[in-house]
Structures are given as structure tokens and as C-alpha cells.
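# sequence unknown, structure follows:
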């Protein structure tokens, strides 16, 4: 992210000077980033320390069991479907940030909990995808004042207990 910003600043400076970015001969390489962080006294830290854990052994067993079942029942890839849900937090802060070296931790901020739940589904062949299911706490958010939710590229549902 810092490297991308450095390139943007370089482009703006080149434009002001009437030069091309190639003429400025600037590369925001990994080495440049390391030296920049050392020079400015910044470091990269994790804002939240709790990582999600998964039972990899159980997942591997289930994968093998599913494979056996598909072969035994003679299912085609078009008949095997995968479904997954995820939360989309649009106001959540990033999990990592840059701070000065003399600081021990990032300033405490309340984690944003406004989210949408999205359910995605496709078959094993990758040919068919169902329209995503989106669950929000509001039946009609103010931002959708003049929008027909039935016309959205998702199936819209709402629930008060969401979030």
C-alpha cells in the first residue's frame, strides 16, 4: 500500500514537472520500502491478534469422504455444488497498519460491526453459479431509496437479528 502511494505521488510530481514517470527513474521496490520504513521509523504491526483457526485434519477427512461419495454415487461435476457464506464489513479497519517504532501499539478503535452476509454457490464444474444471496439488517436501506431490490444482481433478504 505504501509502495502504491509512492508511485501515485511520483506520477503527480512528474505531471507537475511536465515529465514522464520513466524520466524520473523512481522504483518503489521492496528495498526502497525497507529503507523508507527504517528512515522514517515506522513498522508494520497486526492491529488484531486473534486469528481464526480451522480443523485441517477434519477438513481433509471430509474432502476424502466427499470424493468417495461422489464416485460411489456416480455424480457428475455439474451435480456437485459448493456453498460458502462470508461477512462483508464495509466499515472495518484493516488488520495491519504502520506505526512509529517508538509506539507500542496502534490507537484503540472500536471495531465496526456493520456488515452484509453474502452466500455464494457454484457447481464443481464451475459452469453454473447461482445469484448471490445477500442478507442485511434492513429491508430497505436509505441508500436504496429509488432502487428496486428485485432488480439488483443479488437475492436480497433482511433480518433484524443480523450483525
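Received it, and whenever you're ready, just let me know what you need. For clarity, every value in this text was computed on a predicted model and none was experimentally measured. Numbering: from 1, shown residues only.
# hey, let's count contacts and neighbours off CA atoms from now on
Noted.
# after whichever strand or helix holds residue 31, which helix or strand is next? Please name it.
Taking DSSP states H and E as the definition, one finds residue 31 inside helix 30-40. The C-terminal neighbour of helix 30-40 among helices and strands, as given by DSSP H and E, is strand 42-46.
# for that next one, name the packing helices and strands.
strand 96-100 (3 or more CA pairs under 8 Å, 6 or more residues apart in numbering; DSSP states H and E).
# check which residues of the strand it packs on are buried.
Neighbour-count burial for strand 96-100 flags 98, 99 (criterion: 16 or more other CA atoms under 10 Å).
# residue 14 is in contact with residue 24, correct?
Yes. Proximity of residue 24 to residue 14 meets the contact threshold set by CA atoms under 8 Å, at 7.0 Å.
# so what's residue 157 closest to, chain neighbours aside?
Leaving aside its sequence neighbours, residue 157 sits nearest to residue 135 (CA to CA, 6 or more residues apart in numbering; 4.8 Å).
# ok, which stretches of this protein are helices?
Under the criterion DSSP state H, helices of the chain are mapped to 2-17, 21-24, 30-40, 56-73.
# put this next to the previous one:
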């Protein structure tokens, strides 16, 4: 289900401002708060748990391109993220490299991906972020490291930056 986070009368028309896509798997902790907090330039895709969320993302992103950013939020642990029935981890990234490259092409030249939650944390998370950046050809950011955990790369609000080109 795709929703525009804006509550204005021009819901069906895209504004001239850059848009963002927030992808939510309803099994992720806090997904409803993210939905409520999405800004007016953010389109929200709520995934069907029984469907391949990566395929849903690719289809929706192609229809909304060019996007400034795509944020992925689903059940996760360091090194993996679930989107619907799809599991994003090292082996899955290799198997879906063409679809991931197409998703990367839906982003503006300076567009990026963000992973919400634990997927980008720790050494396994760093590997996932680097692999996802390589597969999409875009920068990929992970959420802040767990409190007390020593980051492997310098921190910013979305700390891990890798260019996959």
C-alpha cells in the first residue's frame, strides 16, 4: 500500500520538491511512529508480509523516480533486514543484484539509501552496507551504533557512508 504522507488536497499530484520513499514492513518495531512522522515530501510504502518486499520496492520506486532517498525499515539484526517475504543479507544481495541496481537507478545522482534499525550495526552490518552500496551504486547509511558500541567508521546522524560506484 503506497501512501503520501501529506494531508493536503493535492495528494494525488507530486510536488516539485524532491520526494523520499519510506518502506515499512509492519513487523518492524516502531513502524507506526515512522509512518505518523513521515513528512509531506515522503511517500510511504507499507509492505505486505507475504509478498517479496524487494520486488514491491523496485516496482514502486520505478514509478516515483527520481527519488532523493529510500529508507528501509523492517525486522532486522546486524547484517540482515527483512522486507516482506524477502531477506536482505549477503547471499540475497548477490542473487538480486540486477533488481538492486535498478533500485539504485531510481535515485537522483546524489540520492541514497538508509537502513533503519539494527541491520547496519556491527561488523556484519558494515558488510551489509558495503555490499548494498556496491549493488545499488549509491551511498548507503546505517542507523547509529548501539550505545557503547565502537563504530567501525566515523559516525554522523546516519553513520556509515559507502559509495558503491
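The structure has been received and is ready for your questions. Values in this document were obtained by computation on a predicted structure and should not be read as measured data.
# quick one: TM-score?
After superposition, the two chains reach a TM-score (TM-score structural alignment, normalised by the length of structure 1) of 0.25; 75 aligned residues with a CA RMSD of 5.6 Å.
# distance check, the residue nearest to residue 157 of structure 1 against residue 31 of structure 1.
Note on residue 135 of structure 1: its distance to residue 31 of structure 1, by CA to CA, to the nearest Å, is 44 Å.
# between the two, which one's more packed in?
Neighbour count, other CA atoms under 10 Å: between residue 135 of structure 1 and residue 31, residue 135 has more, with 21 against 10.
# turn the helices of structure 1 into TSV, including distance to residue 116 of structure 1.
Formatted as TSV, those follow (distance: least, CA to CA, whole Å):
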stretch	distance to residue 116 of structure 1
helix 2-17	29
helix 21-24	40
helix 30-40	35
helix 56-73	26
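# quick one: closest of these to residue 100 of structure 1.
helix 30-40 (7.8 Å; CA to CA).
# that older thread, contacts for the helix holding residue 31 of structure 1 next, please.
When contacts are defined by CA atoms under 8 Å, 6 or more residues apart in numbering, helix 30-40 of structure 1 is touched by residues 2, 3, 43, 100.
# which of those residues count as buried?
Buried among these (16+ other CA under 10 Å): none of them.
# can you redo these as TSV with distance to residue 156 of structure 1?
Shown next, in TSV, are the contacts of helix 30-40 of structure 1 (distance: CA to CA, whole Å):
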residue	distance to residue 156 of structure 1
2	37
3	38
43	42
100	44
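# most widely separated two among those residues?
Pairwise over these, using CA to CA, the maximum falls at 3 and 100, 17.3 Å.
# tell me the one among the contacts of helix 30-40 of structure 1 nearest to residue 157 of structure 1.
Closest to residue 157 of structure 1 out of those is residue 2 (38.2 Å), distances taken as CA to CA.
# can you get me a residue count around the closest residue to the closest one other than its chain neighbours?
Spatially, and ignoring its direct neighbours in sequence, residue 2 of structure 1 is nearest to residue 33 (7.6 Å; CA to CA, 6+ apart). Number of residues near residue 33 of structure 1 (other CA under 10 Å) recorded here: 15.
# how about residue 81 of structure 1?
Residue 81 of structure 1: 14 neighbours (other CA under 10 Å).
# and the gap between residue 35 of structure 1 and residue 2 of structure 1?
12 Å.
# repeat for residue 122 of structure 1
Relative to residue 2 of structure 1, and taking CA to CA, residue 122 of structure 1 is found at 36 Å.
# tilt between the helix holding residue 31 of structure 1 and strand 42-46?
In terms of direction (axes from the mean of the first three to the mean of the last three CA atoms, to 10 degrees), helix 30-40 of structure 1 departs from strand 42-46 by 110 degrees.
# what about stretch 85-98 of structure 1, start to end distance?
End-to-end distance of stretch 85-98 of structure 1: 30 Å, with CA to CA as the criterion.
# that's a strand at residue 81 of structure 2, yeah?
Yes. Assignment of residue 81 of structure 2 by DSSP: H, G, I helix; E, B strand; the rest coil places it within a strand.
# how many neighbours does it have?
Neighbour count of residue 81 of structure 2, defined by other CA under 10 Å: 26.
# what's the nearest residue to it if we skip its chain neighbours?
In space, residue 81 of structure 2 is closest to residue 88, 5.1 Å off (CA to CA, 6+ apart).
# thinking again about what came up before, closest to residue 60 of structure 1 out of the contacts of helix 30-40 of structure 1?
Distances from residue 60 of structure 1 to the contacts of helix 30-40 of structure 1, taken as CA to CA, are shortest for residue 43 (37.0 Å).
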